[in-house]
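Student: Got a predicted structure here, sequence first:
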Amino acid sequence: MIKLKTQINDMALSLETGRLAKQSNGAILASLGETVVLVTAVTSGKTREGIDYLPLMVDYQERFYGSGRIPGNYFRREIGRPSEKETLTSRLIDRPLRPRFPKGYALDTQIIATVLSEDAEVDPDVVAITAASAALCVSDIPFDGPIAGVRVGRVDGGFIVNPTRTQLSNSDLNIIVAGTRNTIIMVEGWSAVLSEQEVLDAIFFGQESLKPLLDLQDELIEKSGKPKITVPEPDVDIDFTKKVREIAEEKLLAAIQIPFKVERNEGIRRLKAEVWEALAEEYPGREQEISDCMKILEKDLMRNLIIKEKRRIDGRTFEEVRPISCSVGELPRTHGSAVFTRGETQVLAVATLGSSEDEQRIESPGGQQYKHFMLHYNFTPYSVGEVRPLRGPARRDIGHGVLAERALAGVIPPADDFSYTIRIVADVLESNGSSSMATVCGGSLAMMDAGIPIRDMVAGVAMGLIKENDDIIILSDILGDEDHMGDMDFKVAGTEEGIAALQMDIKISGISRDILGKALMQARDARRFILSKMKEVIDHPRKDLSQYAPKIITLNINPDKIRDLIGPGGKNIRAIIAETGVKIDVNDSGEVNIFSSSAEAAEDAIKRIKALTKEPEIGEIYVGTVKKIMDFGAFVEIMPGTDGLVHISQLENRHVKNVKDVVAEGDEVRVKVIGIDQQGRIKLSRRAAMNDE
């Protein structure tokens, strides 16, 4: 067993190998504070034939026992699909690892990260990134490591590496950075609309902070690393490849420059069939190889077109954004809707308002949390002309939705100022690159259409990169083909003033500060252009909510009256909800929010609530019920749960010797409030009420 330690943000981080999960190819037990993560790396040892992708699976799972809790479901165990947090963290671990595998590696490989103990102050996600790299590094699986990951926060203007959750709650940015000693591989996070320079400084502060983690892994490799499996070079039939090129190159160059996606894909499909027909007799049964050769050729031609001829396949300049069109108020019965179209990417976004009862409840090992703003992204099969069954959201859908949600979360009004739960649904109607950023744009427009008082308009754009030796080209608003055949997908969302959220993935070994800085500045120009087009349609939230949105009426009651409103076992409040059709939310301070689409129903509910919670006022006359007879007077209930004393001297205009001569328990009597003492005890008078008749 080998265990090594270093310090991160005044906490000990340790990596241990050789004691647990020894039948895996590589296993690391990583800890930071009291957070402990076990990460294993396993390969099947079998090569997957005929694939053009890396067969890597990454799964992150949190155990409830890690925070001393038992799952709240019927079975009391972790079951079903991964939580949103688990899905997002699986993607977070996967993305910086994937570019570091050797080209042509085709062995089924699985990384499993299991949270065994969770410190309330330490998020396991960045621990798992570093541990996954370490597990691959000590294994015999080919991997160009080490890499490491850290989180960067900023409190009072100072950057913090791996901030605690308490520190993060006061931070104006939350960015995860993964990379090597000299390059950045992956970035993801949000900021409170900070400038490009501030975000860039944060990213490279994070990159500098990786060094102790990389040193630790280098020492671990030296002490326990295994010899790596040899990855055979793929066999290349040079003559066959040459013939495919001779037949296809000129026509393929013309085909990839067809400006429209559907026609372009159809032209390439027809050309593949033509090449296959030409070579079928000489090379029978090699249709897949023809397709593979043409994919490589297509990539080479597209990249050469950009680097050598300075042209993109759709004819745009490097900085040019595709044509944009926007519309709002598309759907009459919804609370707010928008269609955002950029080139051949189109998103329908719909905003819906609800009550606090509609908040999303999230159960996790760390406890229950509630979200009053949600964004759900749906990537439809017809958006790319495909036929496939409709299932639940895929990992990609969840990841894209959360990225767009983070971009918009910073402009959502606080719950104290706007008591609605907000849900945005984004349906991708067409896709040719950057549908997640189109979702940001559409969501912003839909919320303005709904009358939600967002603080600013937000837009997003995806940036690309083509890098060949010293040739470096940054592309604004990339197409799907530019994403697939390029070297970077860098999504940046924000307002005119700065960045709200960003996510970067690359397919090369890493990028420098200069490239990243230039990409951020070029993204700013593109974002501002997109915002200008959006503002031509709507430039501020509508003054009024939709007539179909629930109206919120807020009452304030004495906190001592909450129990009267709720009633025994919730009887009173459930009756009001059932009989009026409204939704009611009561907080501990006595604030009562009534949600209803009908003004009449809301008014009815208000009357009922006031009747149950009304405070007695001096001078008011009530018809009450005698609850108890005493020698010195009678206790009369004037409102549910509220009674006062009618002293014997206040029963009649004459002298009364015996209370029972005037009233009996259960009698209804008119009484007047004549006083309330400092303890809240109510003094009543039947005599004064009789005199006022």
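Tutor: Done, it's in.
Student: alpha carbons only for contacts and neighbour counts from here, please
Tutor: Will do.
Student: Excluding chain neighbours, give the residue nearest to Val626 in space.
Tutor: Val636 (4.4 Å; C-alpha to C-alpha, 6 or more residues apart in numbering).
Student: Run a quick neighbour tally on the one you found.
Tutor: 28 (other C-alpha atoms under 10 Å).
Student: where's it, which helix or strand?
Tutor: Counting by DSSP states H and E, the element that carries Val636 is strand 633-639.
Student: other SSEs contacting that strand?
Tutor: Contact partners of strand 633-639 among helices and strands, from 3 or more C-alpha pairs under 8 Å, 6 or more residues apart in numbering; DSSP states H and E: strand 621-630, strand 642-647.
Student: quick one: Val350 and Pro332, what's the gap?
Tutor: The gap separating Val350 from Pro332 is 11 Å, by C-alpha to C-alpha, to the nearest Å.
Student: what do you get for Tyr74?
Tutor: 41 Å.
Student: the more surrounded of these two?
Tutor: Per other C-alpha under 10 Å, whichever of Tyr74 and Pro332 has more neighbours is Pro332, with 10 against 6.
Student: Run through the residues that contact that one.
Tutor: Not one residue lies near Pro332 by C-alpha atoms under 8 Å, 6 or more residues apart in numbering.
Student: three-state assignment of it?
Tutor: coil (DSSP: H, G, I helix; E, B strand; the rest coil).
Student: any idea how far Ala338 is from it?
Tutor: 11 Å.
Student: Please apply the same query to Ile324.
Tutor: Taken as C-alpha to C-alpha, the span from Ile324 to Ala338 is 13 Å.
Student: next one: Ile515
Tutor: 34 Å.
Student: which one of these two has more residues nearby?
Tutor: Ala338 (27 against 13).
Student: follow-up on the earlier one: give the contact list for the residue nearest to Val626.
Tutor: Gly624, Thr625, Val626, Lys627, Lys628, Asp643, Gly644, Leu645, Val646.
Student: swap in Met448?
Tutor: Gly336, Ile454, Ile538, His540, Pro541, Arg542.
Student: Can you classify the third one as helix, strand or coil?
Tutor: Looking back up the chat, that one is Ile538. Per three-state DSSP, Ile538 ends up coil.
Student: okay, now the one to match up with it:
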Amino acid sequence: MFNVVKKSMQWGDETLTLETGKIARQADGSVVATLGETSVHAAVTFAKEAKPGQDFFPLTVHYQEKYYAAGKVPGGFFKREARPTEKETLTARLIDRPIRPLFAPGFKNEVLVMCTVLSHDLVNDPDIVAMIAASAALTLSGVPFMGPIAGCRVGYAGGEYILNPDVEDMHDLRSNPEQRLDLVVAGTKDAVMMVESEAYELSEEEMLGAVQFGHEQLKPVIDLIVELAEEAAKEPFDYTPPDYTALYEKVKKLGEERMRAAFAIRDKQERTKAIAAAREAIKAELSEEEQADENLGDALKKLESEILRGDIVNGGLRIDGRDLKTVRPIEAEVGLLPRTHGSALFTRGETQALVVTTLGTGEDEQIIDALHGNFRSNFLLHYNFPPYSVGEVGRVGPPGRREIGHGKLAWRALQAVLPPATEFPYTIRLVSEITESNGSSSMATVCGSSLSMMDAGVPIKAPVAGVAMGLILESDGRFAVLTDILGDEDHLGDMDFKVAGTEKGITSLQMDIKVSGITPEIMRQALEQAKEGRLHILREMSKAISGVGQFSVHAPRIETMTVPTDKIREVIGSGGKVIREIVETSGAKVDINDDGLIKIASANPEAIEKAREMILSIVAEPEEGKVYRGKVVKLVDFGAFVNFFGKRDGLVHVSQITDRRLGHPSEVLKEGQEVWVKLLGFDDRGKVRLSMKAVDQETGEEIEGAGGDEGPKGGGRRRSRRKEGAEG
């Protein structure tokens, strides 16, 4: 019934298996990839005809994690998978970016790639497995795809690169100081196509070494996909790239001069209008048949691309007049918004980010329900890109894939400099509002976020800056690397290479390639040029704020204390009764974790201190030899019980009340009276022995030589009577 083809190889510490022919046989391409016990199914389908008038390539990539893959039931009321999680969206982008440039030029048939996680062993991350499965399914489908590609994850610990580290090791690099890198590399056998990373101040050489290591490790996987395709691939789809040479030559003849004049305008909005006008003027001079040609858009774009690229490669000057290495003018300002905890406005050329910092408590942490378990995040970064930022009218809705991806890139860039939660126990939320955009708004978000956190008083280890690099790569091998690219240079160029970091090193790297890959030589030059740009931007940022600013008066104050884990239950109380009483009485927020770390938050320092005292009264232990202020709670024949330490009572034996002999403690004491007591020690049953006569009752100062160890060492009536009987 099934015509199953299966190929396997040893890859690192695990076995990688690709299988086709059993599942989803009606799809154009279907592969189940398994690494260890993590399995992902990828299905590819594509339309056999393009829609009339289609002027873009409609590729859609979906990645979905099924909770059953890890033996879990989804949370929430509906108990089923709902909208894509952040991880699913980011992984879909991770797969899309390296495969999109490898479809045949001019191919505009709709393509759907669906990756579904079927099994997760909680060791091997399914995102890499999904990328491999998607590449294999595309290769088998017959769609005009110039792959295959493969991907892998690279770690860096102890000076060594690690292939596909375990999920647990990469879950939170902030809590794993030995692991300094989480990098995903994807590429063909000949070149790198995509890089995505979170790093902890790696040098340019260390980062380049990681990329090259990853590229070498993914090559055997490409060979495995080719082996599978040799036995199971479908016949290639009959597709011939359109030849619009004649149309292009006419467009160039009619419009080159107009288009070149439009690109000479340095203001973005004016240039955009002039380019649109040039396009319309060219169309007006074409015949009706030529105007209706579905390749006209490609011909116009090719003309724009050749003008921009030719000027840069031949003359070294860009459309805004800069040379290849110059960063656009920078303006940075902090403290714009009076009621926020921190704010910054970062402007680079015509790209601008308004970033606001909000500091919250443990209650504000984000609870994330993932396949490998639930966890909390105390650092959030949200990126918004409204239509007005590029002078357009458009619909405004929930964050799209691009906004989620750009926000995560900035999040990764800042992870390395955040203070430990034990030193700064706040939840940090950053919101970047992109108010203008002409290239690299994600890197403006990184710069603005650093400034905003410093303005809020967050003790980051060092400021972080980011810069986007571009590439013009000609067929004859000539190339130019561009620092701080514009939107047009991104749109018409061959690479978007974003680098963020501190003065010491790189904290994040993201690379997308629109050609068939780049060489190590180009990447090395891009990294060095990016370092120069990053250091320049950091110097400009320091003009706005050079160190951590004052803590906002509007932000909550949080203090921490640690209690023994065996005392956690006492602090919480039955059904949370005790901790609720602490919150209600003190007015402070109190949060306690499983390790005994308690966070006390309030804008009022007195409320924090009150809550601290109440907690200490529950968990602290009195110290032998110390003097305490207490209150008499009960008088008995043999002494007085005094509440001296939280809810702790102790006995002052009648012989320890005063130096003179007393018939009954009531001769000098009454219930409710405040007294000074010294803790003499504990008896063999753990009961407390106190002394009043060892302390000056006026000043509370200990009297040298007084008190001693007289009287019974027991804590109650029974032991006292036993001694009296022995004496009689």
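Tutor: Structure's in. What do you need? Treat the numbers as computed from the prediction; the structure is a model and nothing was measured.
Student: quick one on the thing from earlier: any idea which of the contacts of Met448 of the first structure is the one closest to Arg396 of the first structure?
Tutor: Gly336 (25.5 Å; C-alpha to C-alpha).
Student: and the closest one, how many neighbours does it have?
Tutor: 30.
Student: Need the counterpart of it in the second structure.
Tutor: Aligning on TM-score structural alignment places Gly336 of the first structure opposite Gly342 in the second structure.
Student: residues in contact with the most centrally placed residue in the first structure?
Tutor: Geometric centre of the first structure, nearest residue: Val402, 2.5 Å, by C-alpha atoms, centre = their mean. By C-alpha under 8 Å, 6+ apart, the residues touching Val402 of the first structure are Leu375, His376.
Student: aligned partner of it in the second structure?
Tutor: In the second structure, Val402 of the first structure lands on Lys408 (TM-score structural alignment).
Student: Could you confirm its match falls within a strand?
Tutor: No - with three-state DSSP as the criterion, Lys408 of the second structure is located in helix rather than a strand.
Student: Looking at the alignment, what corresponds to Gly206 of the first structure in the second structure?
Tutor: Per TM-score structural alignment, Gly206 of the first structure is aligned with Gly214.
Student: Where does the residue nearest to Arg333 of the first structure when sequence neighbours are not counted sit: helix, strand or coil?
Tutor: Once flanking residues are discounted, Arg333 of the first structure sits nearest to Tyr548: 6.6 Å by C-alpha to C-alpha, 6+ apart. Assigned by three-state DSSP, the conformation of Tyr548 of the first structure is coil.
Student: Could you find the counterpart of Tyr548 of the first structure in the second structure?
Tutor: Match for Tyr548 of the first structure (TM-score structural alignment): His554.
Student: Give me the number of neighbouring residues for its match.
Tutor: For His554 of the second structure, using other C-alpha under 10 Å, the count is 14.
Student: do Thr240 of the second structure as well
Tutor: 11.
Student: what's the matching residue for Ala199 of the second structure over in the first structure?
Tutor: Ala199 of the second structure maps onto Ser191 in the first structure, by TM-score structural alignment.
Student: would that match count as being in a helix?
Tutor: No - assignment of Ser191 of the first structure by three-state DSSP gives strand, placing it outside any helix.
Student: State the distance from the closest residue to it other than its chain neighbours to Gly158 of the first structure.
Tutor: Spatial nearest neighbour of Ser191 of the first structure, chain neighbours left out: Leu173 (4.0 Å); criterion: C-alpha to C-alpha, 6+ apart. Applying C-alpha to C-alpha, the value for Leu173 of the first structure to Gly158 of the first structure is 11 Å.
Student: Between the two, which is the more surrounded one?
Tutor: Leu173 (25 against 9).
Student: Now do the counterpart of Gly366 of the first structure in the second structure against Ile572 of the second structure, distance only.
Tutor: Using TM-score structural alignment as the criterion, Gly366 of the first structure maps onto His372 of the second structure. Note on His372 of the second structure: its distance to Ile572 of the second structure, by C-alpha to C-alpha, is 28 Å.
Student: now do Val590 of the second structure
Tutor: From Val590 of the second structure to Ile572 of the second structure the distance is 10 Å (C-alpha to C-alpha).
Student: Now do the shared contacts for those two.
Tutor: Between them, Val590 of the second structure and Ile572 share the contacting residues Ile579, judged by C-alpha under 8 Å, 6+ apart.
Student: Show me which positions of stretch 511-531 of the first structure end up buried.
Tutor: Buried residues in stretch 511-531 of the first structure, counted by 16 or more other C-alpha atoms under 10 Å: 511, 513, 516-517, 519-520, 522-531.
Student: Where in the second structure does it fall?
Tutor: So stretch 511-531 of the first structure sits over residues 518-538 in the second structure, by TM-score structural alignment.
Student: distance between that stretch and the chain's centre?
Tutor: Put simply, stretch 518-538 of the second structure sits 24 Å off its chain's centre (C-alpha atoms, centre = their mean, to the nearest Å).
Student: repeat for stretch 443-461 of the first structure
Tutor: The answer for stretch 443-461 of the first structure is 17 Å, by C-alpha atoms, centre = their mean.
Student: That one: which residues count as buried?
Tutor: 443-454, 456-461.
Student: and those, which of them are in helices?
Tutor: Residues of those located in helices (DSSP state H): Gly443, Ser444, Leu445, Ala446, Met447, Met448, Asp449, Ala450.
Student: In a markdown table, list those along with distance to Lys491 of the first structure.
Tutor: Formatted as a markdown table, these follow (distance: C-alpha to C-alpha, whole Å):
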| residue | distance to Lys491 of the first structure |
| --- | --- |
| Gly443 | 16 |
| Ser444 | 16 |
| Leu445 | 19 |
| Ala446 | 21 |
| Met447 | 21 |
| Met448 | 23 |
| Asp449 | 25 |
| Ala450 | 26 |
